[in-house]
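> Sharing a sequence plus its predicted fold:
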Amino acid sequence: MHSKKSDGKNLPDYFSFGWMMLISLCITLCLNWPTMNSRFWHTFTQDWYHIACANTFATVFIMITFTNIFTSYLDSKWLWEKDLWKRLVFQILLGFMAPILICYFFSWISFYFLNVNISSTRYIRNMSSLLVLICIMINLLHVVYYYMYRSSEWLNSTAGKPKPAPVLYLFIPDGKGEKKIATAAIAYIYVENGTTYIQHHNSDLDVCFIALDSIYKKLDEASFFKATRSYIVSSAAVEGYVKIPHKGLKVRLQPETPEPINVSRSKAPLFIDWLKTDS
């Protein structure tokens, strides 16, 4: 429904000229469709009906056009996701109120050239609520399309980002400095009583004041697996596992762990695939 061009800042263009014409025509027919009576077909031949349709079409087209212009301008100034309240205020002023005022001004001019005093007719009273409703719908369409367009850009940018390479060494706090630990020397990492511990293959143990999830993001997923909420295990430390019916797996590690490592039933197939792939 909208054009797919962008201004280089991942911002959408909205209704194209053809769609603005089509939408204006549909709204015009809906608002000016004559009642079903004996003079139904006769109405289409009347000059006053043609003038009413032309005026409605032009009014709606102008409203959509200026809503497009003002909304595109606001997109370049304040993004919805970054300056929501400021954008909302200016969207109401420029994207909503300004097009309606422009439409009223156009209607006044068109009635003036028809030698009709617009204030002496019921046009303003009858059309006011319709113009407001149409403008609200157009603004909502713009907002919906904006987020649809931007979300696709966000997903593409996220998918296009390469995953950081796994680190070969971890640096953990050590007094006033840091201690360097080779990831190849790590057997498993676990949390106990809120403290993170790093267990080495040679039975050394380090205390690490870093969250388990933060450490896991840095490790090579081919060599390390988060078996439970409290344990990250190295494939080199796994001696084997035992299947527990309807529960999952019980994993044996070397060095031995302070508590049993029970992999859940949902994670069990992933753990087995990871272990066999790494080996």
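Great, that's in hand.
> drop to CA atoms for contacts and neighbour counts, all remaining ones
OK.
> what ranges do the helices span in the stretch 101-250 of the chain?
Here the stretch 101-250 of the chain has its helices, by DSSP state H, counting those that start in this stretch, at 123-160, 212-218.
> Format those helices as JSON lines; extra columns: distance to F106 and mean neighbour count.
Shown next, in JSON lines, are those (distance: least, C-alpha to C-alpha, whole Å; neighbours: other C-alpha atoms under 10 Å):
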{"stretch": "helix 123-160", "distance to F106": "12", "mean neighbour count": "14"}
{"stretch": "helix 212-218", "distance to F106": "61", "mean neighbour count": "15"}
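> okay, those in JSON lines with distance to T56 next?
As requested, the helices of the stretch 101-250 of the chain are exported to JSON lines (distance: least, C-alpha to C-alpha, whole Å):
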{"stretch": "helix 123-160", "distance to T56": "10"}
{"stretch": "helix 212-218", "distance to T56": "60"}
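> mind checking which of those is nearest L205?
helix 212-218 (15.5 Å; C-alpha to C-alpha).
> any idea how far R125 is from L212?
Separation of L212 from R125 (C-alpha to C-alpha, to the nearest Å): 66 Å.
> nope, Y112 is what I meant
Distance from Y112 to R125, counting by C-alpha to C-alpha: 17 Å.
> How many neighbouring residues does M63 have?
26 (other C-alpha atoms under 10 Å).
> now the angle between helix 123-160 and the helix or strand harbouring it, please.
In the assignment (DSSP states H and E), M63 maps to helix 47-77. Per axes from the mean of the first three to the mean of the last three C-alpha atoms, to 10 degrees, the angle that helix 47-77 makes with helix 123-160 is 40 degrees.
> For helix 47-77, which residues meet the burial criterion?
The neighbour-count check on helix 47-77 (16 or more other C-alpha atoms under 10 Å) flags 53, 55-72, 74-75 as buried.
> Quick one: list the elements packing against it.
Counting by 3 or more C-alpha pairs under 8 Å, 6 or more residues apart in numbering; DSSP states H and E, the packing neighbours recorded for helix 47-77 are helix 17-32, helix 98-113, helix 123-160.
> Second structure follows, compare the two:
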Amino acid sequence: MADIDAALTGGNYEVLRARLATGGQELARRADALNTTRKALFGTTEPQLIATERVRTEHNCAPVDIVGVGDHLLLGFNVFLGLKSETKIGDVLALHRFEPQPAGQGGAASFDTSAIALEADGPAGFLCGADLARDFANLYRYYRDARLMQLVKLDTQLLAVFQAGASWRDRKVLRWRIEPDRRLTYVDDRGDRDHAAMFPPAYDFEWIEVTRNHQVSGKHPHYNLLDTLFVECVHGDLTIKVENNTETGQGIYAEPVDDANQSLDDAKLYFAALGAPPGSAS
């Protein structure tokens, strides 16, 4: 009996596999036919490599990203500076030329990719300035393991994304404004939201940040969330209650916190109301 069941199971698998293979082949055929029609209607230009160049930097580095800035290239990289005590902007970002050169022997194309000096009145002036120097110095002073993660060019902004902690979620984002004449003007180091806005939301609802307006004072102060849940995080634990009662610290759930001396203001809470509102008919 077991052999018969195994044979039937094996036969079903082969049937399903054959159907999937046939469906895949048909899908590939239709995609090729659609692509052929697209080329006939709109034409096509196949990408082609015309030259390769080496971009030389002042230090040995690990390249991270590269973006076009006007007629130049902005290269971002991470370096290990050894005994050097201070990391400067030129140790992480460098502007390079990207200028076609006369064809060499055999007609091969070539480009000038030499570095451009960091001078306030030159093409790399957007990498100079007191505000940028201060924010960049603070980044590497207060976040010892800071490193560049990404360069992002948007319609009106240029972002330099740095990891500023143990997790990639710990970000610090320097941002420049792209002027109508394509010049770059440094803005500040608070481009986190601009970078986050590039990605689709992780949730289909909105998180609401808890503020002082949600606080209820008393012997055991807590946060009032929509008159439904009450969160207390004093006296050494985080407690969830279902009664708006600050005389007792008892609730339906509790767990210890890292710092038993923390106050209510030390907690950073977000909540979201999902489903039917409290008190409504189901």
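Perfect, thanks for sending it. Remember, predicted model here, so these are calculated numbers, not experimental data.
> now what about the TM-score between them?
After superposition, the two chains reach a TM-score of 0.20 (TM-score structural alignment, normalised by the length of the first structure), with 80 aligned residues with a C-alpha RMSD of 5.1 Å.
> picking that back up, next SSE downstream of the helix holding M63 of the first structure?
helix 84-90.
> buried stuff in that following helix?
Result for helix 84-90 of the first structure [16+ other C-alpha under 10 Å]: buried residues R87, L88, F90.
> which of these lies closest to W274 of the first structure?
Lowest distance from W274 of the first structure to the buried residues of helix 84-90 of the first structure (C-alpha to C-alpha) belongs to R87, with 48.3 Å.
> Next, the angle helix 17-32 makes with the helix holding M63 of the first structure.
Inter-element angle recorded for helix 47-77 of the first structure and helix 17-32: 130 degrees (by the same axes, to 10 degrees).
> how about TSV for the buried residues of helix 84-90 of the first structure, with distance to E192 of the first structure added?
Formatted as TSV, the buried residues of helix 84-90 of the first structure follow (distance: C-alpha to C-alpha, whole Å):
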residue	distance to E192 of the first structure
R87	48
L88	48
F90	53
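> and of these, the nearest to L170 of the first structure?
R87 (44.2 Å).
> re earlier: of the helices of the stretch 101-250 of the first structure, give the one that comes closest to R252 of the first structure.
Ranking the helices of the stretch 101-250 of the first structure by proximity to R252 of the first structure (C-alpha to C-alpha) places helix 212-218 first, at 20.2 Å.
> now for the closest one, which elements pack on it?
When contacts are defined as 3+ C-alpha pairs under 8 Å, 6+ apart, helix 212-218 of the first structure packs onto strand 186-192.
> can we see that at 6 Å?
The helices and strands touching helix 212-218 of the first structure, judged by 3 or more C-alpha pairs under 6 Å, 6 or more residues apart in numbering; DSSP states H and E, number zero.
> Doesn't R30 of the second structure lie inside a helix?
Yes - according to DSSP: H, G, I helix; E, B strand; the rest coil, R30 of the second structure belongs to a helix.
> number of nearby residues for it?
Counted by other C-alpha under 10 Å, the residues lying close to R30 of the second structure total 12.
> Likewise for the one 4 residues further on?
Counted with other C-alpha under 10 Å, the neighbours of L34 of the second structure add up to 12.
> what's the spacing between V15 of the second structure and A21 of the second structure?
10 Å.
> And L184 of the second structure, by the same measure?
Separation of L184 of the second structure from A21 of the second structure (C-alpha to C-alpha) stands at 53 Å.
> For these two, indicate the residue with more neighbours.
Taking other C-alpha under 10 Å, L184 of the second structure and A21 do not tie; L184 has more neighbours (22 against 12).
> Leaving out the residues flanking it, which one is nearest to that one?
Residue nearest to L184 of the second structure in three dimensions, not counting chain neighbours: I178, with 4.8 Å by C-alpha to C-alpha, 6 or more residues apart in numbering.
> and the one you found, how many residues sit next to it?
Counted with other C-alpha under 10 Å, the neighbours of I178 of the second structure add up to 18.
> try F17 of the first structure
Using other C-alpha under 10 Å, F17 of the first structure has 13 neighbouring residues.
> List the contacts of it.
Contacts here follow C-alpha atoms under 6 Å, 6 or more residues apart in numbering; on that basis F17 of the first structure touches nothing.
> if I look at it, how far off is Y231 of the first structure?
In terms of C-alpha to C-alpha, F17 of the first structure sits 59 Å off from Y231 of the first structure.
> what's the answer for M148 of the first structure, then?
Distance from M148 of the first structure to Y231 of the first structure, counting by C-alpha to C-alpha: 39 Å.
> try S152 of the first structure
Separation of S152 of the first structure from Y231 of the first structure (C-alpha to C-alpha): 36 Å.
> Likewise for M20 of the first structure?
Applying C-alpha to C-alpha, the value for M20 of the first structure to Y231 of the first structure is 59 Å.
> Perfect, that will be all.
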